[in-house]
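**Q** Let me see the structure of the following:
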Amino acid sequence: MTDLPPLREVIAAHGLSASKALGQNFLFDEQLLARIAAVPGDLSGRNVLEVGPGPGGLTRALLRAGAKVTAIEMDRRCLPALAELAEAFPGQLTVIEGDALKIDHDAIFDGEPYAILSNLPYNVGTALFTRWMGGEQWPPNWTSLTLMFQQEVAQRIVAQPGGSAYGRLAVLAQWRSTAKLAMKVHRSAFTPPPKVMSAIVHVTPAAMPEGGSAAKLEQVTAAAFGQRRKMLRQSLKGVPGALDALETLDVDPQRRAETLDVGEFVALARALST
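**A** Next up is the predicted model:
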């Protein structure tokens, strides 16, 4: 195993501090980082995409696990620390400076499968997650997502119908994937400590329901949960054909969005696709 200086020394040596504007919070606990890297199973020789590596805490855990890591980092202050990691693990780490929201992730790996592991910056986490869960191509080129979110967001991803956490993220995550809460991470593990607790979500692709449409499902869930306190007859009236589809599917239009399970939303999207 490659000997590396403690993360605190790396950060001090490069004069780094977490940027609130970039949603950064650094993890120093290497045992915890190793546990996160182990969530998707054996990474030896596998392609891994990491977004927002910062000074490289999770990156070094992934490299020690034998992964071939491509890291996207937009904070150029962190690039020298990442360059040192690349030297310590020859041929295992590629660093791309840029905005992960503006980069074609599949193109990076030239069509080869890859896992995604990331302590996502808080300010882009949800946007990246919905992007990875979207699109008509399924299964995706990514084989799994192992992502750290604010605990509240993580709970929304794995939520079941009927509760206040259940919403659009849960439906998009669960209609053709399996999503689970892998572990919780206490705020004290970070520097600086965020105001909220965090959690790791692990998502693996599943079979896509026949006749399903990601675009229609996104449209329906956005409308339904955009006005979640209103009955479906009100929240979906702006979606062409939705009220007729409710009648065809024998779904009571007086129900509210959080009472529909994932299968009912998929059926509604399918009905609007025909």
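
**Q** For the rest of this, base every contact and every neighbour count on C-alpha atoms.
**A** Will do.

**Q** Tell me where the chain has helices.
**A** 7-13, 30-38, 57-64, 79-88, 105-108, 125-133, 151-158, 168-174, 214-226, 232-235, 242-248, 262-273 (DSSP state H).

**Q** between those, which gets nearest to P192?
**A** helix 7-13 (12.2 Å; C-alpha to C-alpha).

**Q** buried ones in that closest one?
**A** 7-8, 10-11 (16 or more other C-alpha atoms under 10 Å).

**Q** a markdown table please, covering these and showing distance to A223.
**A** Shown next, in a markdown table, are those (distance: C-alpha to C-alpha, whole Å):
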| residue | distance to A223 |
| --- | --- |
| L7 | 45 |
| R8 | 46 |
| V10 | 47 |
| I11 | 44 |
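
**Q** Following up with a second sequence; could you model it the same way so I can compare the two?
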Amino acid sequence: MTLALPPLREVIARHGLRASKALGQNFLLDGQLLDRIARVPGPLTDEVVYEVGPGPGGLTRALIRAGAEVTVVERDHRCLPALAELADAAPGRLHVHEGDALAFDAAAAIGRAPHIVANLPYNVGTALLVGWLTGEAWPPWWKSLTLMFQKEVAERIVAAPGTDAYGRLSVLAQWRGQAKLAMTVHRSAFTPPPKVMSAVVHIVPGEQPAGVRCATIEALTAAAFGQRRKMLRQSLRGVPGALDALTACGIDETRRAETVSVDGFVALAQTLERG
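**A** Modelled structure (predicted):
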């Protein structure tokens, strides 16, 4: 879809917008790069997309150009006039909500399963991701996640066991889904440039292993990685039945959490569930 809109830089200047450090904002203005991000989930024609923190609407434009119907939630009221102009230029294709994404009920507002695509504000990105990955209902209310994070956080999400980056986020993203690093984004692509590099992660939900509750995986990973430098016999001591589960699964209690695979944590959780 072609949008009859002025360049994004002109819109930002006309509305006097500046990225807010307090809101974790960094504006991405490169249209070609934004189009590449919009292609990560796959074809979006007639698909529904949910975007968090669109700011002046750079990624939103790309998503609409890709054929999606987009729902956005934006906390910064300064950006609402620019988003309203975009909504007028794409009738029926953009639905704007003002509010805090951490409190916004996107599933109820959208009504059908969306792809979530967002350049997440740095200060709430991890909290939002954990919220989307957890909960007992599975498959989830979303079809896929295409999210930009600081590169260090992105690497933690897709990390393999035995690496320094492997941790709680890795297990939560991978135990019932597939996570991959879709692209890296240089800091110079942003206005203003952040101090760190960024990366886009793509997550697709898969089948949930039988006999496991998310709450059990959460408890195990919170304890194991909360004291990641300690042996499992120390870090899991506070989880009832965990030490017996280690023995039953054949996992040496002197190992550390980062050496246990995602399948290993699933096996521990299944053993705990059986009691």
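
**Q** TM-score for the pair, please.
**A** With the length set by TM-score structural alignment, normalised by the length of the first structure, the two chains reach a TM-score of 0.98; 273 aligned residues with a C-alpha RMSD of 0.7 Å.

**Q** From A182 of the second structure, how far off is D164 of the second structure?
**A** Using C-alpha to C-alpha, to the nearest Å, D164 of the second structure is found at 20 Å from A182 of the second structure.

**Q** When these two are compared, which one has more neighbours?
**A** Shown here are D164 of the second structure and A182; by other C-alpha atoms under 10 Å, A182 has more neighbours (17 against 12).

**Q** Identify the residues contacting the more buried one.
**A** Residues near A182 of the second structure by C-alpha atoms under 8 Å, 6 or more residues apart in numbering: 40, 199-202.

**Q** Ok, Y166 of the first structure next?
**A** 156-157, 159-160, 258.

**Q** That one pairs with which position in the second structure?
**A** Mapped onto the second structure by TM-score structural alignment, Y166 of the first structure lines up with Y166.

**Q** if you skip the residues just before and after it, what's nearest to its match?
**A** With C-alpha to C-alpha, 6 or more residues apart in numbering as the criterion, Y166 of the second structure has its nearest non-adjacent residue at 4.8 Å, and that residue is A159.

**Q** Please name the spatially closest residue to L128 of the first structure (chain neighbours excluded).
**A** Using C-alpha to C-alpha, 6+ apart, the closest residue to L128 of the first structure is L101 (6.7 Å).

**Q** what's the answer for R156 of the second structure, then?
**A** A165 (4.7 Å).

**Q** ok, R61 of the second structure - contacts?
**A** Contacts of R61 of the second structure (C-alpha under 8 Å, 6+ apart): 3, 86.

**Q** do you know how far the counterpart of E98 of the second structure in the first structure is from I108 of the first structure?
**A** Using TM-score structural alignment, the partner of E98 of the second structure in the first structure is E97. For E97 of the first structure, the distance to I108 of the first structure equals 13 Å [C-alpha to C-alpha].

**Q** can you pull the contacts of the residue nearest to R156 of the second structure?
**A** Contacts of A165 of the second structure (C-alpha under 8 Å, 6+ apart): 155-156, 159.

**Q** which among those gets closest to R187 of the second structure?
**A** Of all the contacts of A165 of the second structure, R187 of the second structure sits closest to E155, with 16.1 Å by C-alpha to C-alpha.

**Q** Just give me the neighbour total for that closest one.
**A** 22.

**Q** Would you check how far apart it and F27 of the second structure are?
**A** 22 Å.

**Q** picking that back up, among the contacts of Y166 of the first structure, which one is most surrounded by other residues?
**A** Ranking these using other C-alpha under 10 Å puts I157 first, with 27 neighbours.

**Q** Isn't that residue up against S177?
**A** No - the pair I157 of the first structure and S177 does not pass the contact test of C-alpha atoms under 8 Å, sitting 11.0 Å apart.

**Q** So for these two, which residues contact both of them?
**A** Common neighbours of I157 of the first structure and S177 (C-alpha under 8 Å, 6+ apart) do not exist.

**Q** which residues sit in contact with P194 of the first structure?
**A** 25, 187-188.

**Q** Most neighbours of all those residues, which one?
**A** Going by other C-alpha under 10 Å, N25 tops the contacts of P194 of the first structure with 22 neighbours.

**Q** Enumerate every residue touching the residue nearest to T204 of the first structure when sequence neighbours are not counted.
**A** Excluding the flanking residues, the one nearest T204 of the first structure by C-alpha to C-alpha, 6+ apart is S144, at 4.7 Å. Applying C-alpha under 8 Å, 6+ apart to S144 of the first structure gives the contacts 40, 114-116, 202-205.

**Q** again with H15 of the second structure
**A** Contacts for H15 of the second structure (C-alpha under 8 Å, 6+ apart) come out as 78, 81-82.

**Q** now R270 of the first structure
**A** R270 of the first structure makes contact with 211-213, 216, according to C-alpha under 8 Å, 6+ apart.

**Q** Of these, which ones are shared with the second structure?
**A** Shared with the second structure under both residues aligned by TM-score structural alignment, their matches' C-alpha atoms under 8 Å, the contacts from the contacts of R270 of the first structure are 211-212.

**Q** D75 of the first structure touches V51, doesn't it?
**A** No - with contact defined as C-alpha under 8 Å, D75 of the first structure does not reach V51; the gap is 11.3 Å.

**Q** For those two, indicate the residue with more neighbours.
**A** Between D75 of the first structure and V51, counted using other C-alpha under 10 Å, the more crowded position is V51 (27 against 17).

**Q** what about the more buried one, distance to E247 of the first structure?
**A** 44 Å.

**Q** I'd like the helices of the first structure as TSV, with distance to P192 of the first structure appended.
**A** Converted to TSV, these look like this (distance: least, C-alpha to C-alpha, whole Å):
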stretch	distance to P192 of the first structure
helix 7-13	12
helix 30-38	16
helix 57-64	14
helix 79-88	19
helix 105-108	29
helix 125-133	18
helix 151-158	17
helix 168-174	28
helix 214-226	33
helix 232-235	41
helix 242-248	47
helix 262-273	37
